[in-house]
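Visitor: build the 3D model from these lines:
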Amino acid sequence: MQKLVSQLSVRLIFKQLKVATVESCTGGWIGKILTDQAGSSEWFAGGLITYTNESKSQLADVPTALLDKYGAVSVEVAEAMAAGAQKHFPDCVSVAVSGVAGPGGGSKDKPVGTVCIATSLNGVNNARRYQFDGDRNQVRRETVKQALQMVLDALN
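Guide: Modelled structure (predicted):
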C-alpha cells in the first residue's frame, strides 16, 4: 500500500493538488496511511470521519433525503460525501468511503463487504460499489487500497 501512497504523492505534487478524505467504515485509516509518509503536509489537506448518518449530513453536507432514499452505503451517498468534502477542502481531490465492514450489519442487498467509494475533482465525480471478502480488517484494508487507487486514477 505504501507504493500506492508514494505514487499518489508524486502525482499530487506534480498536479499541485492536495487530497482530502471523508471516511466512514475505514474510520480514518486512509488519512493515517497518507500521513504515514513524511512530507505529506505538502499534499494532504485533511479528513473527516463521518461514521453516523448525522455526521455525514452535518460534516459532509450529505442531504438527509439522500440517506433516507439510498442508505449510507450507496454510490449516491459516497458521491455526495466526496462532493461535500469539496466545500471544506476546495481545490483538492477528495475521496469518500462508506461500507459494511462487518462482522454484522449486512443485509441481503448490502452484505458484509459491500463498500462504496467515490472521488471528486473539479466537479467530476466517480463512484463505484465493491464487494470485498474477508473479515472486518480485510474489508477495511481492501477499501483503503481501492480508495487510494481511485484517487490515483482520478488524477491520470
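Visitor: going by C-alpha atoms from here, please, whenever you check contacts or count neighbours.
Guide: Will do.
Visitor: report the spatially closest residue to residue 130, excluding sequence-adjacent ones.
Guide: Closest residue to residue 130 apart from its sequence neighbours, by Cα to Cα, 6 or more residues apart in numbering: residue 115 at 5.2 Å.
Visitor: helix or strand for the one you found, which one?
Guide: strand 114-121 (DSSP states H and E).
Visitor: and the contacts of that strand?
Guide: Strand 114-121 is contacted from outside by 73-75, 78-79, 81-83, 86, 91-101, 125-132, 143, 147, 150-151, 154, using Cα atoms under 8 Å, 6 or more residues apart in numbering.
Visitor: tell me which residues in it are buried?
Guide: By 16 or more other Cα atoms under 10 Å, the buried positions in strand 114-121 come out as 114-121.
Visitor: Proceed likewise with the subsequent sequence, for comparison:
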Amino acid sequence: MDVADLIAKAAQKGITVATAESCTGGMVAAALTDIPGSSAVLDRGFVTYSNTAKTEMLGVKEATLDRVGAVSEEVAVEMAEGARARAGVTVAVSITGIAGPGGSEHKPEGRVCFALAAGNVETHSETIELGPLGRDEVRAASRDRALALLWDYIFNSDQ
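Guide: From the prediction side, this is the model:
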C-alpha cells in the first residue's frame, strides 16, 4: 500500500481524515503527513495516551473506560466517533492497545483495537492479537493496519 496513493485518492474524492491514536502516539498522522499534499486530506490527529485525554479530547465516556478498559473495541469506537465529530471530517480512524512490554492475562501485549467511523457507514471495529513482537513492531504493525483501514474506506466507499 502506497500512502501517497491513499492521499491522492482521498483528495480526488474530497475525503478528509482525522486520527485518534493511543499506543501509536501519532504514527498514523506522521505517515500521512510524510506525503506532500496531505494537508488537503488530514485535518488533525489526536494523541490521547491517557484516559483523561481520551475523555477530554474525544468524549470517551468514563463509564466505558471503567467497564471495559482503554484497550477495547468499545473505547476504540468512541475514540473514532469522537475524533470524527470534533474534527468534522469524512472519516476517522482510532487505535488503542498494549504495545508492551507488559500486558496481563486478560489484556496481553500485542492486543490492539481499531475503529473507523464515517458518516455513510456503520462504525467498524476490530481487535488484532499481534503477540509479544516488541514495542516497535507492535506499533508499526498497528500503524499499518490503521492505514489499511483508511485505504479500504477511501478506495471502496461511494464517498
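Visitor: coming back round to it: now, the contacts of strand 114-121 of structure 1 that are in helices?
Guide: 75, 78-79, 81-83, 86, 143, 147, 150-151, 154 (DSSP state H).
Visitor: report the two of those separated the most.
Guide: 86 and 143 (20.9 Å; Cα to Cα).
Visitor: would you map the strands across structure 2?
Guide: Ranges of strands in structure 2, per DSSP state E, are 17-21, 42-47, 91-97, 111-118, 121-129.
Visitor: what's the most buried one of the ones you listed?
Guide: Ranked by mean neighbour count, the strands of structure 2 are led by strand 91-97 with a mean of 31 (mean count of other Cα atoms under 10 Å).
Visitor: before we move on, back to that, the more surrounded of residue 86 and residue 143 of structure 1?
Guide: residue 143 (28 against 22; other Cα atoms under 10 Å).
Visitor: check contacts around that one.
Guide: So residue 143 of structure 1 contacts 26, 97, 115, 117, 132 (Cα under 8 Å, 6+ apart).
Visitor: between the strands of structure 2, which gets nearest to residue 103 of structure 2?
Guide: Between residue 103 of structure 2 and these, the shortest gap by Cα to Cα is with strand 111-118, which sits at 8.7 Å.
Visitor: where in structure 1 does that closest one fall?
Guide: The alignment of strand 111-118 of structure 2 onto structure 1 (TM-score structural alignment) spans residues 114-121.
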